[in-house]
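Coordinates only, no sequence provided:
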C-alpha cells in the first residue's frame, strides 16, 4: 500500500510541477533551448528601433525589421541561400539586444533595442530608400526575394550553449576570416578564423591607395618622423612588425612610431587591416585585400558557397564555429 501511495504521490508531483514547467518552457522564449522571456507562441515579436533619420523610437514586427536589415546590408542580387544566412545573422543580432529576450538594448538611445544607423549596429532601410536605390520595378522584385529569404527562416537564430551569438558579419574577408580575439581582444569560441576562398568576385576584394609622406605625417602624427626617415633612405621607414593569425597586420612601425593595424586602417581609411605597404620616393602605397573587420560571416563568401549549392544552414555553421540553429517562439 505504501508503495502504491508513494507512486501516486510521485505521479502527482510530476503532473503538477514537472509537466507545466516543460510546457511553459516550450511556450515562451527560446525553443528548444534558452530561458523563458515572456513571448508566447502566436504573438508578434515587437522590436523597438531607434530611427536615426527621424530621431525617434518605433516599434515594429521583428520579421519586418529583419527584411529591412537584409535589404540594407546585403546585395539583393545575391543567391537566395546567402540572403537566408544574412537573415538569420540579422535576426540573431536583434534578439541578442532585445529587452524582451534579456538584452540590454542600445545605450545611446534608452528604450530602443537597436538602431537603424549602421555605425551603431546594423543598417536598416525603408521602402522609400529602397525604391530610390532599385527603382519601382526593382523594389518589387528584390523585396519579394528578400521577403522569401526572411519568411523561410522565420524565427530562426544562431545560438551557442543556448544563448544567441554575437552575429557579426562583413563584406569581404580576403582569403581568410579573422577571429574576434585578434580584432577586438575578446575570444568567442564561435568567432574563429576560417578559410574563405569564395569572395574573389567581390568588387571590394582589393584596393590600392597612395599617400604622400606629408599626408601620412598629418594623419598618423608628426611624431612618426616618417618624412625624415624616408628622405634619409632608411629601410626601416615602414616595417610590418606583427601579423595576426589570419595574416592581417597586427602592428606596423611607421617612422619612429609603432601603431596597430586597426589604427592605421581607421586613420587612413583603408578597407581592411589585411594590407601590404610599398615605399616610394615621397609616398607610401597601401595594397589592401578584403573589406571590413573580417570577423564572422563573410557576405561574398556566403554568396560563393550558395553558388556551389550549399544551403544557409551550412553557410552559417561554416562561418560561426560550433553553433546551433534555434527557433524563438512568438514569431
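Arrived safely, thanks for sending. Being a predicted model, the structure only gives us computed values, none of them experimental.

For the rest of this, base every contact and every neighbour count on C-alpha atoms.
Will do.

which SS class is the closest residue to residue 268 other than its chain neighbours?
Distances taken as CA to CA, 6 or more residues apart in numbering put residue 219 closest to residue 268, at 6.9 Å, once the chain neighbours are dropped. The three-state assignment at residue 219 reads helix, by DSSP: H, G, I helix; E, B strand; the rest coil.

right, and residue 219 touches residue 265 too?
No. The pair residue 219 / residue 265 is not scored as a contact, 11.0 Å apart, by CA atoms under 8 Å.

Tell me how many other residues surround residue 62.
By other CA atoms under 10 Å, the residues close to residue 62 number 20.

I'd say it and residue 47 touch.
Yes. Under the criterion of CA under 8 Å, residue 62 makes contact with residue 47 at 5.5 Å.

more neighbours, residue 219 and residue 265?
Between residue 219 and residue 265, counting by other CA under 10 Å, residue 265 is the more crowded of the two (17 against 14).

Next, count neighbours for residue 19.
Residue 19, neighbours per other CA under 10 Å, totals 12.

can I assume residue 69 is in contact with residue 124?
Yes. Residue 69 lies in contact with residue 124 (CA under 8 Å); the separation is 4.4 Å.

how deep is the nearest residue to residue 214 once chain neighbours are set aside tucked in, by neighbour count?
Of all residues not flanking residue 214 in the chain, residue 227 sits nearest, at 6.8 Å (CA to CA, 6+ apart). Residue 227: 19 surrounding residues under other CA under 10 Å.

take the one below as the second:
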C-alpha cells in the first residue's frame, strides 16, 4: 500500500505512528504516506517526536517514510502550507515586537526566499524548505500564537498580501531573486562577489548605519571575541599558532582572508568564511587579533 488515509477521529485524539521497515504503521493501517487533516481552521495540532513538540494550525501534515542518506528509512513530518501567507505565519527570524515596517520587510524577504526554492524538493526531507537555520526558522503556530506580539507578526504577513492568492516579493524580470538577511552587517552589506566569489548584480554594498549604533545594536555595534590557542591551531591545522595576519579587505573594510603562522615556520591562508566558522567569529568585520 502506498498511501494510508486515517478515518475521522474526535477532537483531542492522540494518533500514534511508527516506522516499520519502509512503511509507517498508524491507526488502523500501514502505508508509506499518511495525510493528516483537520476540519476546524482554529485548531492547533501538536506533532510530537520524542521530547520535541511542534505546533501547527494551517495546511495539513504529511507523514512519509523517507530513505535519508546515511540514516535509512525514517518518518519525515512535513507541514504543507500556502506559501504566500500560511507558511509565513510561522517564520521566526525576527522579534514580533519590532515596528510594522520592519516586520513587513522581513515577510517580503522570507516570501522571496521560499519562492526561490519552490522548484526543487530536498530528498532528505521530501520538502521544499527545512524549518531550521539551513533555510528559514519556521516554528509553526508558536510564532503567531506568541503572547502579546504574535498578532503583530500575523498582521505584517497579511499587510503584504496582494490578493487572496499572492503576496509581495522581490523580483527581477518577474522572477524571484536570491535574498539574504542577517541580524547585523558591520555598517554596510557585502557584495556577493566578496562573499561567494560570484557577482550577483542586485547584491551590492548598502549602508546600514544602525548596525554600528550602540543604542540600536548594543551586542554587535562593537564586539570582542576570545579564541583559545587550541581552537586557533585547529582552524589552521597546526600544532600551534604564533602569529595571525589579516589579509585583503573589501570596500566595507571586512576581512577577505586570514593567514596563520606556526612556531615551526608553516603558514596557511584561509578564506575568512572558513576561518570565521572554525573559530566561531560573529562577523568578518574585525580589526585586530592578538595572541596570548
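Now that the structure is in, tell me what you want to look at. Everything numeric in this text was worked out from a predicted model, so none of it was measured.

Now the TM-score, please.
For this chain pair, the superposition-based TM-score is 0.65 by TM-score structural alignment, normalised by the length of the second structure; 210 aligned residues with a CA RMSD of 2.7 Å.

Now do the residue nearest to residue 268 of the first structure against residue 75 of the first structure, distance only.
33 Å (CA to CA, to the nearest Å).

Please apply the same query to residue 154 of the first structure.
20 Å.

between these two, which one's more packed in?
residue 154 (19 against 15).

matching residues in the first structure for stretch 168-187 of the second structure?
Mapping stretch 168-187 of the second structure onto the first structure (TM-score structural alignment) gives residues 156-175.

should've said stretch 268-275 of the second structure
Using TM-score structural alignment, stretch 268-275 of the second structure pairs with 257-264 in the first structure.

And that stretch against the second structure, how far off on average?
Stretch 257-264 of the first structure, aligned to the second structure and superposed, deviates on average by 1.1 Å (mean CA distance after the TM-score superposition for the first structure).

Quick check: buried residues in that stretch?
257, 259-262, 264 (16 or more other CA atoms under 10 Å).

how many neighbours does residue 162 of the second structure have?
By other CA under 10 Å, the residues close to residue 162 of the second structure number 12.

Just give me the match in the first structure for residue 287 of the second structure.
Per TM-score structural alignment, residue 287 of the second structure is aligned with residue 276.

and what of residue 97 of the second structure?
Aligned partner of residue 97 of the second structure by TM-score structural alignment: residue 77.

Which helix or strand contains the spatially closest residue to that match that is not a sequence neighbour?
Nearest non-adjacent residue to residue 77 of the first structure, counting by CA to CA, 6+ apart: residue 142, 7.7 Å away. Secondary structure from DSSP states H and E places residue 142 of the first structure in helix 127-151.

Which strands or helices does the helix or strand that that helix is followed by pack on?
Using DSSP H and E, the helix or strand that follows helix 127-151 of the first structure towards the C-terminus is strand 156-160. Judged by 3 or more CA pairs under 8 Å, 6 or more residues apart in numbering; DSSP states H and E, strand 156-160 of the first structure is in contact with helix 80-97, strand 324-328.

What is the mean deviation of strand 156-160 of the first structure from its aligned residues in the second structure?
Mean for strand 156-160 of the first structure is 0.7 Å (mean CA distance after the TM-score superposition for the first structure).

what's that strand in contact with?
88-89, 91-92, 164-165, 167, 190, 322-328 (CA atoms under 8 Å, 6 or more residues apart in numbering).

for the residues you listed, which one is nearest residue 244 of the first structure?
residue 190 (17.9 Å; CA to CA).

residues near the corresponding residue of the second structure for the closest one, how many?
Taking TM-score structural alignment, the alignment pairs residue 190 of the first structure with residue 202 from the second structure. Neighbours of residue 202 of the second structure under the rule other CA under 10 Å: 12.

picking that back up, what about the match of stretch 268-275 of the second structure, start to end distance?
End-to-end span of stretch 257-264 of the first structure (CA to CA): 11 Å.

Residue 124 of the second structure is in contact with residue 72, isn't it?
No. Contact criterion CA under 8 Å: residue 124 of the second structure and residue 72 do not qualify, at 10.1 Å.

out of those two, which sits in the more crowded spot?
A count of neighbours by other CA under 10 Å puts residue 124 above the other of residue 124 of the second structure and residue 72, at 15 against 11.

Can you list the residue ranges for helices in the first structure?
With helices called from DSSP state H, the first structure shows them at 2-13, 19-27, 62-73, 80-97, 127-151, 180-184, 213-220, 226-231, 261-268, 299-307, 312-319.

between the ones you listed, which one is nearest to residue 194 of the first structure?
The nearest among those, by CA to CA, is helix 312-319 at 7.0 Å.

Can you list the neighbours in contact with the closest one?
Taking CA under 8 Å, 6+ apart as the rule, helix 312-319 of the first structure contacts 81-82, 84-85, 191, 194, 296-298, 302, 305-306, 323-325.

whereabouts in the second structure does that helix align?
Using TM-score structural alignment, helix 312-319 of the first structure pairs with nothing in the second structure.

Tell me how far that helix lies from the chain's centre.
Centroid separation between helix 312-319 of the first structure and its chain, computed with CA atoms, centre = their mean, to the nearest Å, is 14 Å.

Could you tell me the angle between it and helix 127-151?
100 degrees (axes from the mean of the first three to the mean of the last three CA atoms, to 10 degrees).

Compute the inter-axis angle for helix 312-319 of the first structure and strand 156-160.
Using the same axes, to 10 degrees: helix 312-319 of the first structure against strand 156-160 is 30 degrees.

Now which residue in the first structure aligns to residue 236 of the second structure?
In the first structure, residue 236 of the second structure lands on residue 220 (TM-score structural alignment).

Verify the stated contact: its match with residue 265.
No. Contact criterion CA under 8 Å: residue 220 of the first structure and residue 265 do not qualify, at 10.5 Å.

Contacts only, for residue 97 of the first structure.
Taking CA under 8 Å, 6+ apart as the test, what residue 97 of the first structure contacts is 103-106, 113-114.

let me fix that: residue 87 of the second structure
Contacts of residue 87 of the second structure (CA under 8 Å, 6+ apart): 81, 140.

Tell me the spacing between it and residue 172 of the second structure.
For residue 87 of the second structure, the distance to residue 172 of the second structure - CA to CA - is 23 Å.
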